[in-house]
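*Asks:* Okay, sequence plus prediction incoming.
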Amino acid sequence: MSDLRVLVGYSPDDRGDDALALASLVARAAKVPMTVANVHPPAWPSRGPGAVDTEWVAYLREQSAAALRQAEERIAGLKVPGRDVEFRVHAHRGSGRGLIDVARQVEADLIVIGSAPRGRRDRIAIGSTADQLLHGSPVPVMLAPRGYAGSAPGAFERLTVAYWRRRDVEAPLQVAARIATSLGLPVRLVTLVLRPPGLPARFLGADDVVQRQYEQAEKDLAHAAGLLAPHMEVTTEAVQGAGIAKTLGTVDMRPGEVLALMSSHQGPLRKVFLGESSGKILRAAPCPVVVLPRGSVRGRTR
């Protein structure tokens, strides 16, 4: 993935600007081209009078063209060379599925979108576009928190991977490593060790089940770090807490942090599929999140 190709889904609103700011950071860090796409609805499924159909399609295309003109204006202030940006208009009933189509057309390695507008500032909310992508994209999906365009750092600083050891973990871990290499980032592997709800920390002794889970997590993290080293800088951290959101809140996050999540092992092979735990982490994360497909990703989308 050293020749990372970035596709950003753009809409003429705040979430589009957030996605564009994040994708521009990726393109600059990896020194790669970027495709900006706007997906509009298709023509009516049942044909009506020819003039009505023609006018409707023309209107949809003009709206998309206007959105991309706005994106071009935004890009001018994001330090991305214009020659490295391509613009695409695509018709599809689902914006997320439409972006998957465009990703195949341009052979994208990464799809970037913004948060749904109803989300909290500096957090990610899943809307219909994200839902479609997070349950079927063949390439990693990166999401910008709400308001990211107004608070984006000058550069990325680190890629943190939310890690749990399991049978098929090596392939997405290697994808995360390739993304980190493309962006020139060190990798941190973090495991959240959750104690049973309602059990105060003072009742946790050295021999309890949570302590044993913590010790096992440290061993698993060391094993995972060994899979990546000596090719890159890797650190590990096991964190105890009650509940995913509260525990993640105790993890140090740099201004230029990116958090990587692995897809659920119950999802389809070589596709993104957000599981329950990963979904909770995504919603609680205070930084951009990239969700990795399950299984190996060989080359680009087809």
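*Replies:* That came through fine.
*Asks:* okay, CA-based contacts and neighbour counts for the rest of this
*Replies:* Will do.
*Asks:* and the gap between A284 and R123?
*Replies:* 7 Å (C-alpha to C-alpha, to the nearest Å).
*Asks:* cool, L185 as well?
*Replies:* Distance from L185 to R123, by C-alpha to C-alpha: 22 Å.
*Asks:* buried ones in the helix or strand harbouring Y214?
*Replies:* Using DSSP states H and E, Y214 sits within helix 209-228. Applying a neighbour-count criterion of 16 or more other C-alpha atoms under 10 Å, one finds V210, Q211, Q213, Y214, A217, E218, D220, L221, A222, A224, A225, L228 buried in helix 209-228.
*Asks:* which pair in those spans the largest distance?
*Replies:* V210 and L228 (27.0 Å; C-alpha to C-alpha).
*Asks:* need the contact list for V141.
*Replies:* L110, I111, V112, I113, L133, L134, V272, V290, V291, L292 (C-alpha atoms under 8 Å, 6 or more residues apart in numbering).
*Asks:* try this one next to it:
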Amino acid sequence: MRYVVGCTEDKRGREAISLALALSRSLAEPTNAELELVHIIPGVPPAEAATRNERVYQEFLQQGAQKWMDRALALVPSSMSARTHIRFAASMAEGLLEAVAVFRANLVVVGAASSGPLRRFTVGSVANALLHSSPVPVALAPSGYLPPREITRITCALGTRAGADSVLEAAVDAAAVRHVPLRLVSLVAMDGEKYRGDRIDAARVHARKTLETAIAGVRNRTIVTADVAQGRSTEAAVEALDWDESEIVLLGSSRLAERSRIFLGSTANKMLRALPVPIVVVPRFYVLVPADAHHGYI
């Protein structure tokens, strides 16, 4: 299992490392995890600079980044495999996606925007770009995230549209390899409409049937429970559920996403505003290639 971790010189970088550590330590074989700590410097490498001033400036940034990356590496226990990389790219998102390809990573991990409220998400430009283009799952740590001793539950928000099977498969795999329970949730949000009682009941019945079908497909790989949350909005439905600080949530991509690419949909965006725990967004119709099948999804 190989994770590319976006390391910035602020608390976002520390929170991204914290989430990568939590995901790694919870694996059945934590020593199988490999962390590629990546810092991106905008622009070209010093050797490719067009002018002497540009070269000197890029060298200055590189030297400063190396000090930060040394501190970042010190956050990783010596029992885990971790390497630092300083790369140059037009943007951080572009550089992280290039690193994903170079290192054949299973997952890219980043922190929320630094202006976000505690334990909530404010998606910055880097995360936003990754959540609309990445070919591998993207894990996002909320502001103020600290790694728990272990991940105790994985929650999968399951929709009914085509492509839902891929996020369910990733959730089952993630729960099974960590030996933790899997909770499937379906949200019934009125979004301001005045639903009659019978329409609400019909929506809940439909959601329950969807979850029962999903449970039947798990085939005893892990313990599975199901919840249906109702609220006047998607955010209210999310807040109606109980949340454990040591769990993570898996979300699928919008039907607008290209095959094997992430595109965060409107419902998932609304959920982000209310979720107090880390999320992992899975590309639409995501399928592991044979060479990586033994590593799992996240």
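*Replies:* Sure thing, it's come through. Quick caveat, the model's predicted, so the values are computed rather than measured.
*Asks:* Please render the contacts of V141 of the first structure as JSON lines that adds neighbour count to the earlier fields.
*Replies:* Below are those laid out as JSON lines (neighbours: other C-alpha atoms under 10 Å):
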{"residue": "L110", "neighbour count": "27"}
{"residue": "I111", "neighbour count": "28"}
{"residue": "V112", "neighbour count": "29"}
{"residue": "I113", "neighbour count": "28"}
{"residue": "L133", "neighbour count": "27"}
{"residue": "L134", "neighbour count": "26"}
{"residue": "V272", "neighbour count": "26"}
{"residue": "V290", "neighbour count": "25"}
{"residue": "V291", "neighbour count": "28"}
{"residue": "L292", "neighbour count": "31"}
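*Asks:* Now which residue in the first structure aligns to L118 of the second structure?
*Replies:* In the first structure, the residue matched to L118 of the second structure (TM-score structural alignment) is R121.
*Asks:* what's the closest non-adjacent residue to that match?
*Replies:* R146 (4.9 Å; C-alpha to C-alpha, 6 or more residues apart in numbering).
*Asks:* Aligned counterpart of that neighbour in the second structure, please.
*Replies:* Match for R146 of the first structure (TM-score structural alignment): S143.
*Asks:* Check the burial of that match by counting its neighbours.
*Replies:* If you count neighbours by other C-alpha atoms under 10 Å, S143 of the second structure ends up with 25.
*Asks:* on that earlier part again, equivalent range in the second structure for the following helix or strand past the helix holding Y214 of the first structure?
*Replies:* Downstream of helix 209-228 of the first structure, the first helix or strand assigned by DSSP H and E is strand 234-241. Using TM-score structural alignment, strand 234-241 of the first structure lines up with residues 224-231 of the second structure.
*Asks:* how big's the offset between that stretch and the first structure?
*Replies:* With mean C-alpha distance after the TM-score superposition for the first structure, stretch 224-231 of the second structure departs from the first structure by a mean of 1.1 Å once superposed.
*Asks:* Any buried residues in that stretch, and which?
*Replies:* V224, A226, D227, V228, A229, Q230, G231.
*Asks:* Also stretch 113-133 of the second structure?
*Replies:* 113-114, 119-123, 126-133.
*Asks:* what's the farthest-apart pair in the residues you listed?
*Replies:* Longest span within those, C-alpha to C-alpha: R119 and S133, 24.9 Å.
*Asks:* what do we get in the second structure for L183 of the first structure?
*Replies:* Counting by TM-score structural alignment, the partner of L183 of the first structure is R178.
*Asks:* Now do the SS call for the closest residue to its match other than its chain neighbours.
*Replies:* Spatial nearest neighbour of R178 of the second structure, excluding adjacent residues (C-alpha to C-alpha, 6+ apart): L27 at 4.9 Å. Secondary structure, DSSP: H, G, I helix; E, B strand; the rest coil: L27 of the second structure is coil.
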